[in-house]
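Colleague: dropping the sequence and predicted coords here.
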Amino acid sequence: MSTIPVRRIPFIIYGTAGKQHQTQALIRQAVSAGFRAFDTAAQPKSYAEDQLGISLQEAVRNRVLTRNELWVQTKFTPLHDQDPTRLPYNSDDPLAAQVERSIRCSVQHLSMGMPKPHVDALLLHSPYEDQKDTELVWNTLSTHAPQSARMLGVSNMTFEQVSQLHQDTKIKPSIVQNRFCADNGYDQRLRLYCRDKDIAYQCYGVLNDNDHLLQDSPVQDLSSSAGIQPEAALYTLIALGLNVSVLIGTTSATRMKDDLAALEIRQSRLNTILFQWAFFSP
């Protein structure tokens, strides 16, 4: 088995999906609030990857932060998830060439003026219908680690797809990023697999798909006792309780600060509440 040594992924990552023309302003706001981890993709219909890079380069140039303080991850997005009129590669090229072109653009967008630019993580945004195509693309991505991409991962994959890829490839996924929702059982089986295989798990869509969890008594108890909003309490319980990273996409400056501050809650208080929440039972 071959793995890539990595540093710890932050618990809270700012997600830039759907921000489009607001990206630069929101990234400045997020940096000011204290965010140091950011998620994007080479998928122009949903992400402004270049605008994230411009904003972060500005912050580095103005000495608001350093490149070493940042965690920046992006994704290679297959053709089936792209707007065919706005592609980061030539759709007629072979898959390997599409990957190469996309990665070159991503690293350039996110270079932040560094002499040896890199991204902290590079993910395959979604699997192909044919497992052979998925593995071909994965193996092409793998040639960029750890130089251009310090860490490699996958997104929007089932337990079966992740375990198959892990079994069949030399370079193993180090990250899985999936939607956090009841429809997939909150990925319990896959999360346990990731824990056993030392794979970092990231979740997105926490608020979009789980309004009912905001009403759970442990969330309300933590919100009340810690003086934080229920949304921040839910993020904290998931991130610290499950030991996973959570993508947050709020556009509110106040919520940005509150969500980050919630991570400072005393572990003793958190443990007491987690013990009551059967949702976290293995």
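Modeller: That came through fine. Residues are numbered from 1 along each chain as shown.
Colleague: only C-alpha atoms for contact and neighbour calcs from this point on.
Modeller: Fine.
Colleague: helices or strands up against the lengthiest helix in the chain?
Modeller: In the chain, taking DSSP state H as the definition, the longest helix is helix 95-109. Judged by 3 or more CA pairs under 8 Å, 6 or more residues apart in numbering; DSSP states H and E, the packing partners of helix 95-109 are helix 49-61, strand 71-76, helix 131-142.
Colleague: tell me the buried residues in the second one?
Modeller: By that I understand strand 71-76. Using 16 or more other CA atoms under 10 Å as the test for burial, strand 71-76 gives 71-76.
Colleague: now do the first one
Modeller: Judged by neighbour count using 16+ other CA under 10 Å, the buried positions of helix 49-61 are 49-60.
Colleague: make a markdown table out of these and add distance to residue 177.
Modeller: Conversion of the buried residues of helix 49-61 to a markdown table gives the following (distance: CA to CA, whole Å):
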| residue | distance to residue 177 |
| --- | --- |
| 49 | 18 |
| 50 | 22 |
| 51 | 22 |
| 52 | 20 |
| 53 | 21 |
| 54 | 25 |
| 55 | 24 |
| 56 | 23 |
| 57 | 26 |
| 58 | 28 |
| 59 | 27 |
| 60 | 27 |
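Colleague: ok, those residues vs residue 172, which is closest?
Modeller: residue 49 (25.6 Å; CA to CA).
Colleague: looking at it, that closest one is touching residue 109, isn't it?
Modeller: Yes. Counting by CA atoms under 8 Å, residue 49 touches residue 109, with 6.6 Å between them.
Colleague: let me see the ranges of the helices in the chain.
Modeller: Going by DSSP H, the chain shows helices at 23-33, 49-61, 95-109, 131-142, 159-168, 188-196, 206-209, 217-226, 230-242, 253-261, 267-276.
Colleague: list the buried residues in the fourth one.
Modeller: Of the residues in helix 131-142, those buried by neighbour count under the rule 16+ other CA under 10 Å are 134-135, 137-142.
Colleague: how about residue 155, nearest residue that isn't a chain neighbour?
Modeller: Nearest residue to residue 155 in three dimensions, chain neighbours excluded: residue 177, at 4.5 Å (CA to CA, 6 or more residues apart in numbering).
Colleague: just residue 55 next, same as before
Modeller: residue 24 (5.5 Å).
Colleague: do the same with residue 66
Modeller: residue 60 (5.4 Å).
Colleague: would you confirm that the one you found contacts residue 68?
Modeller: No. At 9.9 Å, residue 60 does not count as touching residue 68 under the criterion of CA under 8 Å.
Colleague: pasting the second one now:
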Amino acid sequence: MPKIVYGTAWKKERTADLVYTALKAGFRGIDTACQPKYREDLVGVGLQRALADGLVTRDELYLQTKYTSIDGQDRAQALPYDLRAPVGEQVAQSVARSLQNWGVDALDAVVLHSPLRTRAATLEAYRALEACVGEGKIGRLGVSNIYDADELAWLIAQAQVPVSVVQNRWYEGNGWDWPSESG
């Protein structure tokens, strides 16, 4: 995983060109999410253009996306999975859509965009991602937007495939300044 990863949220119609430009400028990691506002489809367009132009090879890249539960999706847009399907199937459909969007056979990481409404649902989603790791579709797993240390510790304890990515947006209001255990 590179030290710096290019994030693609909210770039809208400029996404493909901005991904291409980021790769041309030297970025070797890209992070997105399988949801309409991230325009993962256009991330794939920019990536495929950079590959075709010889700017990068697939082996040089770290590609990461997220499974976004219905709570994080814009329901006014087409969803990347069947809303009526069980969570595990939604995850599988989301991963399949991401692979199609990126135009690749496997992703380096897929992250839960956040814990789901219940621990049972979070674990069901994580188990579905673990199955994708077993199938060779994903290299590593993680979670983002998890600001409760106990919740993260619980997920780590449950994981059969280690939680190797924690991606949080840090700002004063989310507790980044918790007291340390050493006082």
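Modeller: Right, received. Where do you want to start? Because the structure is a prediction, the values reported are computed rather than measured.
Colleague: so can I have CSV of the helices of structure 1 showing distance to residue 14 of structure 1?
Modeller: CSV is the format used below for the helices of structure 1 (distance: least, CA to CA, whole Å):
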stretch, distance to residue 14 of structure 1
helix 23-33, 8
helix 49-61, 11
helix 95-109, 17
helix 131-142, 23
helix 159-168, 24
helix 188-196, 21
helix 206-209, 13
helix 217-226, 21
helix 230-242, 12
helix 253-261, 9
helix 267-276, 23
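Colleague: and of these, who's closest to residue 151 of structure 1?
Modeller: Among the helices of structure 1, helix 131-142 sits nearest to residue 151 of structure 1 (CA to CA), with 9.2 Å.
Colleague: quick one: the closest one aligns where in structure 2?
Modeller: Aligned by TM-score structural alignment, helix 131-142 of structure 1 corresponds to residues 119-130 of structure 2.
Colleague: now that stretch on structure 1. Mean distance?
Modeller: Once fitted to structure 1, stretch 119-130 of structure 2 is off its aligned match by 0.6 Å on average (mean CA distance after the TM-score superposition for structure 1).
Colleague: if we can go back for a sec, distance to residue 124 of structure 1 added to the helices and strands packed on helix 95-109 of structure 1, as a markdown table?
Modeller: A markdown table is the format used below for those (distance: least, CA to CA, whole Å):
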| stretch | distance to residue 124 of structure 1 |
| --- | --- |
| helix 49-61 | 15 |
| strand 71-76 | 5 |
| helix 131-142 | 7 |
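Colleague: for these, which one sits closest to residue 156 of structure 1?
Modeller: strand 71-76 (11.6 Å).
Colleague: average gap between that closest one and structure 2?
Modeller: Mean for strand 71-76 of structure 1 is 0.5 Å (mean CA distance after the TM-score superposition for structure 1).
Colleague: give me the stretch of structure 2 that that strand matches.
Modeller: Going by TM-score structural alignment: strand 71-76 of structure 1 matches residues 62-67.
Colleague: counterpart of residue 99 of structure 2 in structure 1?
Modeller: Using TM-score structural alignment, residue 99 of structure 2 lines up with residue 107 in structure 1.
Colleague: tell me the contacts of that match?
Modeller: 117-119, 148 (CA atoms under 8 Å, 6 or more residues apart in numbering).
Colleague: separation between it and residue 65 of structure 1?
Modeller: Distance, residue 107 of structure 1 to residue 65 of structure 1, using CA to CA, to the nearest Å: 19 Å.
Colleague: would you mind listing the residues in contact with whatever residue of structure 2 lines up with residue 174 of structure 1?
Modeller: Alignment note (TM-score structural alignment): residue 174 of structure 1 maps to residue 164 of structure 2. By CA under 8 Å, 6+ apart, the contact set of residue 164 of structure 2 is 140-142.
Colleague: do the same with residue 43 of structure 1
Modeller: 49, 76-77, 82-83, 87-88.
Colleague: report the buried residues of stretch 156-175 of structure 2.
Modeller: In stretch 156-175 of structure 2, the ones that count as buried by 16+ other CA under 10 Å are 161, 163, 165.
Colleague: tabulate these (a markdown table), appending distance to residue 29 of structure 2.
Modeller: Output for the buried residues of stretch 156-175 of structure 2, formatted as a markdown table (distance: CA to CA, whole Å):
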| residue | distance to residue 29 of structure 2 |
| --- | --- |
| 161 | 22 |
| 163 | 19 |
| 165 | 13 |
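Colleague: and the buried residues of strand 71-76 of structure 1, which two are furthest apart?
Modeller: 71 and 76 (17.1 Å).
Colleague: surely residue 203 of structure 1 meets residue 239?
Modeller: No. In this structure, residue 203 of structure 1 is not within contact of residue 239 by CA under 8 Å, at 9.1 Å.
Colleague: which neighbours do those two share?
Modeller: 245-246.
Colleague: off-centre distance for stretch 70-78 of structure 1?
Modeller: Here stretch 70-78 of structure 1 is found 8 Å from its chain centre; the criterion is CA atoms, centre = their mean, to the nearest Å.
Colleague: contacts for it, please.
Modeller: 9-10, 36-43, 99, 102-103, 106, 119-128.
Colleague: also stretch 46-58 of structure 1?
Modeller: 16-21, 23-24, 27-28, 40-43, 106, 109-113.
Colleague: residue 164 of structure 1 maps to what in structure 2?
Modeller: In structure 2, the residue matched to residue 164 of structure 1 (TM-score structural alignment) is residue 154.
Colleague: its match - how many residues pack around it?
Modeller: 13 (other CA atoms under 10 Å).
Colleague: ok, residue 156 of structure 2 - contacts?
Modeller: So residue 156 of structure 2 contacts 162-163 (CA under 8 Å, 6+ apart).
Colleague: so how far is residue 68 of structure 2 from residue 114 of structure 2?
Modeller: 7 Å.
Colleague: kindly apply the preceding question to residue 116 of structure 2 instead.
Modeller: 9 Å.
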